[in-house]
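> test case, fold it:
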Amino acid sequence: MFKGSYVALVTPMDEQGNVDYQDLEACIEFHVENKTDGIVSVGTTGESATLPFKEHVDVVKSTVDIVAGRIPVIAGSGANSTSEAVFLTEQMEALGVDGFLSVVPYYNKPQQAGMVAHFEAVADATSKPVLLYNVPGRTVADMLPATVAQLAKHPNIVGLKDATGDIQRLKQTQALVPDDFVLLSGDDGSSCEFLEAGGHGVISVTANIVPKAMAEMCKSALNNDFEACRRIDASIEKLHHALFIEPNPVMPKWALYKMQIMKSAMLRLPMVLPELASKKVLEDILIEYGLTK
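As a prediction, the model looks like this:
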């Protein structure tokens, strides 16, 4: 369940800042054609923080409809208010999603016991599988391995997206959770190492731009061909770093715009287009990799 390369999909927007559903379809078809294993819709990269509830649900529904069962769709349903996270989860339960990704509540810095209560409430609100998401670089609060292990006892909580970039943290978690508990990297730069250490896949920002490479990297690792995994990772290493020189999803949106997969790189305020120097760095890499001319 939920193994391989899952793209943390951007939410395309037009010049007026409205969701561009035509470009959303173009992005999804790009992933289906390039063998992405699954899609995460309206997570952090999908600008969940600035999409109102109705729009959030509409984007997920459209994603499910466009995918039409060809690959799994995981819906982002995180919030820093437990009642809001539960509400979002309940609203999307019947849309045909294959599961939910729920982030550690941000800003309010819950205790570990608060995280347990939060995620159990979310998992109780659905019959679908739930992936936990730990990204302390954004949320400030850090979900510890012992907390993950406690939550893994819930029948609906099936895995973790770990964006710490800390392989020792992965090993600590592995020692505490069941063998079938899914462990996915949320840090592209260390994802190859994560896979070599026994991770099951990645929820990737880089996959927005090079979906085939990320899918092949994960497939190689899952087949224990770590030499191929490392070779593919090295071939896209510059992209891993360039996509984060400004806060995500600024740079992946700019890349997709330059690749002509999206007509606009527009973001929702308070996010804005990248600085000229950042654009130049990324555009040079896109040319080097043969993704643009």
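> going by C-alpha atoms from here, please, whenever you check contacts or count neighbours.
Fine.
> quick check: next helix or strand after the regular element (helix or strand) spanning residue 214?
Here residue 214, judged by DSSP states H and E, is contained in helix 211-222. Once the chain leaves helix 211-222, the next helix or strand it forms, by DSSP H and E, is helix 226-235.
> count the neighbours of residue 207 for me.
For residue 207, the count of nearby residues is 24 (other Cα atoms under 10 Å).
> tell me who's in contact with it.
By Cα atoms under 8 Å, 6 or more residues apart in numbering, residue 207 lies in contact with 5, 6, 7, 8, 36, 213, 214, 215.
> relative to residue 266, which of those is nearest.
residue 8 (17.2 Å; Cα to Cα).
> residue contacts, the residue lying closest to residue 145 once chain neighbours are set aside?
In space, and not counting its chain neighbours, residue 145 is closest to residue 173: 4.9 Å by Cα to Cα, 6 or more residues apart in numbering. Applying Cα under 8 Å, 6+ apart to residue 173 gives the contacts 145, 146, 148, 149.
> and if we set it to 10 Å?
144, 145, 146, 147, 148, 149, 160, 162, 167, 181, 183 (Cα atoms under 10 Å, 6 or more residues apart in numbering).
> for comparison, sequence B:
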Amino acid sequence: MSRTSPTRREPATRWLAGTIADIPTPFDRSGGLDISALTRLCARQIEAGASAILVCEAAGEASTLTAAEREAVIRAAVAAACNRVFVIAGAGSNSTLQAVQNTRQAAAAGADAVMSVVPYYNRPTAEGIYAHFRAVGDATALPLILHDCPSRTGRTLPDEILIRLARWAQFGGLRDAAGDVARVVRLRSLVPPGFRLLAGDDAAAVPFAAAGGDGWFSLVANVAPHLCSAVLTACQCGRWPAGRRLHRRLLPLIELFDRDAPAALKYALSLQGLAAADVRLPLTELDPAAKAAVARAVAQIGTAPSRSVARPSHPLL
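Okay, here's the model as predicted:
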């Protein structure tokens, strides 16, 4: 790919749509990786009809994983996917050199795309953010998904920088956790048609869809994949009352995840027998009151939604 001028957008990220689970990294009682549990979590998303899965990102406690563990997680996800869904690997860092190394490692481990977050803690300038992402792009041929999460990074990805990056075919989409739903409307006409705009968290799923978003990256989809799929399907069909009603069933759990993720997410999965609740320091497990709240929220979700919410043929899948 030429790096001296913008290139025509390739169809590599046509699959970047719908509900994509941000999968946690399960640990066993000794603190090591639980690859069997990770495989179960990936398989659950595949069976639910997801187009992609995301590992080694916010829910995956990526900052506590060693390089060897990151590689093992990505390889396990790729093996579980078995070419049935696309595997996105989180590869961000506040060090450009480390982000480049993470990105190359993800490619070598078989990932189909990488997600790279705005550098955190350093508080770079807008031009620094642009140079950081271009350096990461120069290090790989994989599609790159940008992650804007100012609550964690201390910096917002400026619109003008996003628009400049989106001109390059390699930058395929945005995970937007900035909290400005109007941004979707603002950006849609300013980025190439193939550039995907996805909500970065569960609470924004319905507003983002109403504004023209392509889907969302989700924590709660790990717990209720079919219900999350039904929310988005209802929205895509223009059945907004149904979409809002289904989304409200998820809100108590979403609020708990927003407050205590990924510990609350892992505890919910432990209640379903899918993974242990263990997290790594500096994170700790939930206290008894928080565990009781998560248990109530999981119980309130109930069974999968009725099949009467028909799934349309998505033009991107």
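> quick one: TM-score?
In this superposition the chains share a TM-score of 0.94, using TM-score structural alignment, normalised by the length of structure 1; 289 aligned residues with a Cα RMSD of 1.4 Å.
> out of the contacts of residue 207 of structure 1, which comes closest to residue 75 of structure 1?
Of all these, residue 75 of structure 1 sits closest to residue 8, with 10.2 Å by Cα to Cα.
> which one in structure 2 is aligned with the closest one?
Applying TM-score structural alignment, one finds that residue 8 of structure 1 aligns to residue 22 in structure 2.
> same question for residue 58 of structure 1.
Correspondence of residue 58 of structure 1 to structure 2, assessed by TM-score structural alignment: residue 72.
> next: residue 27 of structure 1.
Per TM-score structural alignment, residue 27 of structure 1 is aligned with residue 41.
> how near is its match to residue 256 of structure 2?
Relative to residue 256 of structure 2, residue 41 of structure 2 is positioned 20 Å away (Cα to Cα, to the nearest Å).
> which one of those two is surrounded by more residues?
Legend: neighbour count by other Cα under 10 Å for residue 41 of structure 2 and residue 256, higher for residue 41 (24 against 19).
> so which elements touch the helix or strand hosting the more buried one?
Using DSSP H and E, residue 41 of structure 2 maps to helix 35-47. Contact here means 3 or more Cα pairs under 10 Å, 6 or more residues apart in numbering; DSSP states H and E; on that basis helix 35-47 of structure 2 packs against strand 18-22, strand 52-55, helix 67-81, helix 225-236.
> could I get the ones you listed as CSV with distance to residue 128 of structure 2 and mean neighbour count?
Converted to CSV, those look like this (distance: least, Cα to Cα, whole Å; neighbours: other Cα atoms under 10 Å):
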stretch, distance to residue 128 of structure 2, mean neighbour count
strand 18-22, 27, 27
strand 52-55, 26, 26
helix 67-81, 25, 20
helix 225-236, 35, 23
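> any chance of these in CSV, plus distance to residue 269 of structure 2?
CSV is the format used below for these (distance: least, Cα to Cα, whole Å):
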stretch, distance to residue 269 of structure 2
strand 18-22, 13
strand 52-55, 16
helix 67-81, 18
helix 225-236, 12
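> chain neighbours aside, what residue packs nearest to the most centrally placed residue in structure 2?
The residue lying closest to the centre of structure 2 (Cα atoms, centre = their mean) is residue 217, at 3.8 Å. Using Cα to Cα, 6+ apart and skipping the chain neighbours, the partner closest in space to residue 217 of structure 2 is residue 20 (4.8 Å).
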